[in-house]
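Participant: this is a predicted model, with the sequence first.
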Amino acid sequence: MAALAVACAVGLIVDDRILVGAPIWLKPFKFAVSFAVYGLTLAWMLSRRTTASRTGRWAAHAVVVSGLTEMAIIAAQALRGRRSHFNVETPLDQLLFSVMGITIAVLWVATFVIAVILWRARLGDRATDQAIRLGLLIALAGLLLGGLMVGPTAEQQAAGDLDTVIGAHSVGVPDGGPAMPLTGWSTTGGDLRIPHFLGMHALQAIPLFLYTIETLAGRFTRLRDERVRLRLVQVTAGCVAALVALATWQALRGQALIHPDAATLGALGAIAVATAAGTYSALRRRPGPTGDDALLPPLSKEST
């Protein structure tokens, strides 16, 4: 995937073709990077088991094969100048899009099997266990949200034009309209790729958050308490899950990410307040074995 990302980056430079409002090699590039990160993350998670299992190995192989198949189709269609997703214009396009649907289903099932294996294994302390397990759980939900894109849109049904394209990333506007740089997310309507992205990358975000607070534990003694780190991971996972739900709701209402209405802002504010309250609760002084459970400022020579 890393090698393919480099090849696609070269394609972005030397190939000036545009497809659905974006450089034709941008989608393969983003997918290659995403699969590389996804594979590395799952490999790291599986490496934390104390004992290997045949089921886990086969599930990992299934992720690899399905990812390679998906990327082969995306790259091949880009080379042909054709859409990979939602394209049913020719029998070959229909076949390739159907195969992609199968590969994503296999990827989801394999990831689910890995999640079950890791849920039952001891991967570190309790905070580490929760960071990995909750990240996987939200990622599985994020993968499922991709299914919202594959059905015919209201506009496609109203026009009776289901012979070339079925499904879309955008809601309320056609794909290929004004979009945000790099991500390509719509700036004029809803975009279901946003909750899909947020959910999938909880797989990396929550363990990285734990790594960050473990790094800060050298400066804040409160963070050295495993119970505190566990509570902070749980609050973070709750915040991420709520943001995924909010982004889904916003997209389904045909609302662009950068143009939220009062209801969306109100829900975002409620999430912020709940997260702040949860963080305060996680950090506040609680009776402990040593009686020293307070969050301290950065250590100085005097305090040391």
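Facilitator: Great, that's in hand.

Participant: for the rest of this, base every contact and every neighbour count on C-alpha atoms.
Facilitator: Fine.

Participant: pretty sure T183 sits in a strand.
Facilitator: No. Per DSSP: H, G, I helix; E, B strand; the rest coil, T183 lies outside any strand segment and is coil.

Participant: please determine how far it is located from A131.
Facilitator: 26 Å (CA to CA, to the nearest Å).

Participant: the two - which one has more neighbours?
Facilitator: A131 (27 against 13; other CA atoms under 10 Å).

Participant: then this one, side by side with the first:
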Amino acid sequence: MTNPFTRRPGGTPGAHLPLALCAAAMAVLALAAATGLAVDGRTVLGEPVWLKPFKFALSFALYAGTLSWMIGQARRWRRTLWWLGTVAAAGFVLPEISAITFQAGRGVRSHFNFETGLDSTVFAVMGGAAYLGWLMTFAMGVFLLSQKRTLERPMAWAVPLGIAVSLAGMSVGYLMTAPTPEQAQALDAGLKLATIGAHSVGAPDAGAGMPLTGWKTGAGDLRVGHFVGLHALQALPLVAVGLRLLARRVTVLRDLTVRTALVVVVAIGYGGLTWLLVWQAQRSQPLTSPDATTLTAAATLLGAVALAAAGVLLAASRRVPARTPVAATR
């Protein structure tokens, strides 16, 4: 059986083709949804019907493209990672975006919709795809963790930490599917509901929202933490790349141990930010209207990350010679 990876010179595998094609398809769908935003005036809960397919297509393009690149860096467990990535593309991304686009075409909401048997089935398909996507992403993270000896150390830590925080961000979606207190009371009373679950906390989903994102301005919105956590998948590897580029000019960053420690500090801070945004939403606070408690928590988190990073740099500056070449060891 041939290796499903495309090989590059030197034996390093190329990008994961099914995920790369999936990312390209999502980019095309995002353009189509953007056209729908321009020509279709229908709305659902006050938002354009094509806004959700547009946002999800962009998000899935980033997800698939990033994992395609990550798998492309692997030198171990390549066949296993290929199959996991393929299942994620075919069983998670495509079914979920297809369900969202299908409901947008019908002019109805895709999430939490139990109005008809068809709506319930579509939402069940989305839920099953989301669970499968979480499991496949977790499994890929486990096997990518084994690449620490083949990747430069900062990136070897950024990849699994990015996946770990991203999984936490994905998990926020499950909080949204739980009935709100009002919905729970109605269900206990034996009523049949058209909507079960919500993005918002403290007000209906139909309230005023921020431009483009649609995040609520009059209530807490769990999508904020969901979004931020999910895209740790891209953010933390970019931090590793940025630190490597800075190492050309900043002597202390030429030490791989220093860059690795900074990646870990940023990852902890990023995870803390994700938790903070979920906590804020669960207290019915909009992102744009934090109270003193939220601001204090944010300042404490920022201060702790800054102090930790400063400590890493200070300790390193005392031991790194003035002209240390870029480290080649891993």
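Facilitator: Looks like it arrived, so ask away. Because the structure is predicted, anything quoted here is derived from the model rather than measured.

Participant: nearest spatial neighbour of the corresponding residue of the second structure for A59 of the first structure, skipping sequence neighbours?
Facilitator: In the second structure, the residue matched to A59 of the first structure (TM-score structural alignment) is L84. Spatial nearest neighbour of L84 of the second structure, excluding adjacent residues (CA to CA, 6 or more residues apart in numbering): M136 at 5.9 Å.

Participant: same question, A308 of the second structure
Facilitator: A308 of the second structure sits nearest to V265 (CA to CA, 6+ apart), 6.8 Å away.

Participant: which residue in the first structure aligns with the one you found?
Facilitator: By TM-score structural alignment, V265 of the second structure lines up with V235.

Participant: how many residues are close by that match?
Facilitator: Applying other CA under 10 Å, we find 20 residues neighbouring V235 of the first structure.

Participant: one more: Q255 of the first structure?
Facilitator: Neighbours of Q255 of the first structure (other CA under 10 Å): 24.

Participant: the stretch 151-300 of the second structure: helices as residue ranges?
Facilitator: Secondary structure of the stretch 151-300 of the second structure (DSSP state H, counting those that start in this stretch): helices located at 153-177, 181-188, 223-230, 232-246, 256-282, 292-317.

Participant: just so I know, which of those helices lies nearest C22 of the second structure?
Facilitator: helix 232-246 (16.7 Å; CA to CA).

Participant: report the central residue of the first structure.
Facilitator: Taking CA atoms, centre = their mean as the criterion, M200 is the residue nearest the geometric centre of the first structure, at 1.9 Å.

Participant: what's the match for P154 of the second structure in the first structure?
Facilitator: Match for P154 of the second structure (TM-score structural alignment): A127.

Participant: do E115 of the second structure as well
Facilitator: Aligned partner of E115 of the second structure by TM-score structural alignment: E89.

Participant: quick check, that match in a strand?
Facilitator: No. E89 of the first structure is assigned coil when assessed by three-state DSSP, not a strand.

Participant: once you drop chain neighbours, what's closest to it?
Facilitator: Spatial nearest neighbour of E89 of the first structure, excluding adjacent residues (CA to CA, 6+ apart): T164 at 3.9 Å.

Participant: map that neighbour across to the second structure for me.
Facilitator: Aligned by TM-score structural alignment, T164 of the first structure pairs with A194 of the second structure.

Participant: with V99 of the first structure instead?
Facilitator: By TM-score structural alignment, V99 of the first structure lines up with V125 in the second structure.

Participant: next one: L68 of the first structure
Facilitator: Per TM-score structural alignment, L68 of the first structure is aligned with L94.

Participant: rewinding a little: contacts only, for the residue nearest to L84 of the second structure.
Facilitator: 84-85, 87-88 (CA atoms under 8 Å, 6 or more residues apart in numbering).

Participant: I138 of the first structure and L243 touch, don't they?
Facilitator: No. I138 of the first structure is beyond contact range of L243, at 10.9 Å (criterion: CA atoms under 8 Å).

Participant: who has more neighbours, these two?
Facilitator: I138 (23 against 19).

Participant: the residue lying closest to G124 of the first structure once chain neighbours are set aside: neighbour count?
Facilitator: Of all residues not flanking G124 of the first structure in the chain, R48 sits nearest, at 7.5 Å (CA to CA, 6+ apart). When counting by other CA under 10 Å, one arrives at 15 neighbours for R48 of the first structure.

Participant: R48 of the first structure pairs with which position in the second structure?
Facilitator: By TM-score structural alignment, R48 of the first structure lines up with Q73.

Participant: returning to that earlier point: ok, the match of E115 of the second structure touching D163?
Facilitator: Yes. Taking contacts as CA under 8 Å, E89 of the first structure lies within contact range of D163: 5.9 Å.

Participant: who has more neighbours out of those two?
Facilitator: Between E89 of the first structure and D163, counted using other CA under 10 Å, the more crowded position is E89 (15 against 11).

Participant: so who does that one touch?
Facilitator: 163-165.

Participant: which one of the residues you listed sits closest to T41 of the first structure?
Facilitator: Looking across the contacts of E89 of the first structure and measuring by CA to CA, the closest to T41 of the first structure is V165, at 33.4 Å.

Participant: touching, that closest one and T90? I think so.
Facilitator: No. With contact defined as CA under 8 Å, V165 of the first structure does not reach T90; the gap is 10.3 Å.

Participant: just want to know which of those two has more residues nearby.
Facilitator: Using other CA under 10 Å, the more surrounded residue of V165 of the first structure and T90 is V165, with 18 against 11.

Participant: going along the chain, name the helices of the stretch 1-150 of the second structure.
Facilitator: Ranges of helices in the stretch 1-150 of the second structure, per DSSP H, counting those that start in this stretch, are 17-39, 51-72, 78-88, 94-106, 117-145.

Participant: tell me which of the ones you listed approaches L277 of the second structure most closely.
Facilitator: helix 51-72 (18.8 Å).

Participant: now the angle from that closest one to helix 94-106?
Facilitator: Between helix 51-72 of the second structure and helix 94-106, the angle comes out at 160 degrees (axes from the mean of the first three to the mean of the last three CA atoms, to 10 degrees).
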